[in-house]
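J.: Got a sequence here, can you build the structure:
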Amino acid sequence: MAPFSGTMLAGTPPVARTIALENADGAIVACGHAYFPHNRHSRFSRYAWIGLIAVAASQRGSGLGRVVNAMLLDAAARELGADHVYELVGATNIASRRMVESCGLRIAGDLVCGVATPAQEDRFTR
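T.: Prediction:
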């Protein structure tokens, strides 16, 4: 769940929600996180970000990512009080795009986000 600190993942501060699903043996098989990344001065202050959706390799394709994502969408609205939510998904990450769209979100083609990393570094997501 890097790069977030333990206090952020626990929801103090800021207001946040982490969801983890376990299998019958108690091992985490899927997880994700939602929080408000923008400060109160931003016009996006009531926009919750949802992400870090991860599913154990042995469980991929089972729909657990969609379940966690849907649970986080619900939690962002009902528990955290978000007016809006957004997720950031790479253009080539087709599986994640399908998961997000299956939960009712749509791609906003007019919005762009990027992360700067050294050219020699491995990607930190698929």
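
J.: all contacts plus neighbour counts: C-alpha atoms, from now on.
T.: Will do.

J.: which stretch of helix or strand covers Trp49?
T.: strand 47-55 (DSSP states H and E).

J.: Helix or strand next in line after that strand, which one?
T.: Past strand 47-55, the next helix or strand by DSSP H and E is helix 64-78.

J.: helices or strands next to that next one in the packing?
T.: strand 16-22, strand 28-35, strand 47-55, strand 84-86, helix 94-102 (3 or more CA pairs under 8 Å, 6 or more residues apart in numbering; DSSP states H and E).

J.: Let's compare: structure for the following, please.
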Amino acid sequence: MAAEPDGEYTIRIQAFMAALGVVPFSGSLLAGTLGPATTVVVGDETGTVVATAHGYLAHNSHSAYHRYAWGGLVAVAQSQRGRGLGNYINARMIVSVVRDLHATHIYELVSASNLPSRRMVESCGLRRDPAVVCGVATLGDGARFTR
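T.: Predicted coordinates for the structure are as follows:
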């Protein structure tokens, strides 16, 4: 896990995410210094990061959703894809937010057109809730946040 916001390991995690098209959060958020959070990482035998996922309690204590965790930032190295590592790292993140952060619920936001991510999330037991709607506003000519 990322432990220090500006530490070398956190910087490696951020670089890994960015290289795979996942816009990383700040080191402070990844390390959990701004609030309850977990960043899970799988490395290969040389210590190279090959998969990541992150979860945190996104809502403050005054919200009815304060025990709901947001999960995402799942990234898997190209060389490791097709082996179930995305499912594994996502499941580890879910376990961590429930066990370590005491979340009662978790949600992940996945584009309707992103079928691999939808399958990954569903394989971890999460289901689409048609009653919940989410949107993000960006500049029309701006780059996307994720693939």
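
J.: quick check: the strand holding Trp49 of the first structure aligns to which part of the second structure?
T.: Alignment of strand 47-55 of the first structure against the second structure: residues 68-76, by TM-score structural alignment.

J.: on average, how far is that stretch from the matching bit in the first structure?
T.: When the first structure is superposed, stretch 68-76 of the second structure averages 0.5 Å from its matched positions, counting by mean CA distance after the TM-score superposition for the first structure.

J.: what sits up against that stretch?
T.: 16-17, 20, 22-24, 50-59, 85-86, 89-90, 93-94, 97, 103-109 (CA atoms under 8 Å, 6 or more residues apart in numbering).

J.: same deal with stretch 3-19 of the first structure?
T.: 31-36, 68, 71-72, 75-76, 80.

J.: Recalculate using a threshold of 7 Å.
T.: Contacting residues not belonging to stretch 3-19 of the first structure are listed as 31-36, 68, 80 [CA atoms under 7 Å, 6 or more residues apart in numbering].

J.: show me the contacts for Met1 of the first structure.
T.: Here Met1 of the first structure is in contact with Leu52 (criterion: CA under 7 Å, 6+ apart).

J.: can we see that at 6 Å?
T.: For Met1 of the first structure, the contact set (CA atoms under 6 Å, 6 or more residues apart in numbering) is empty.
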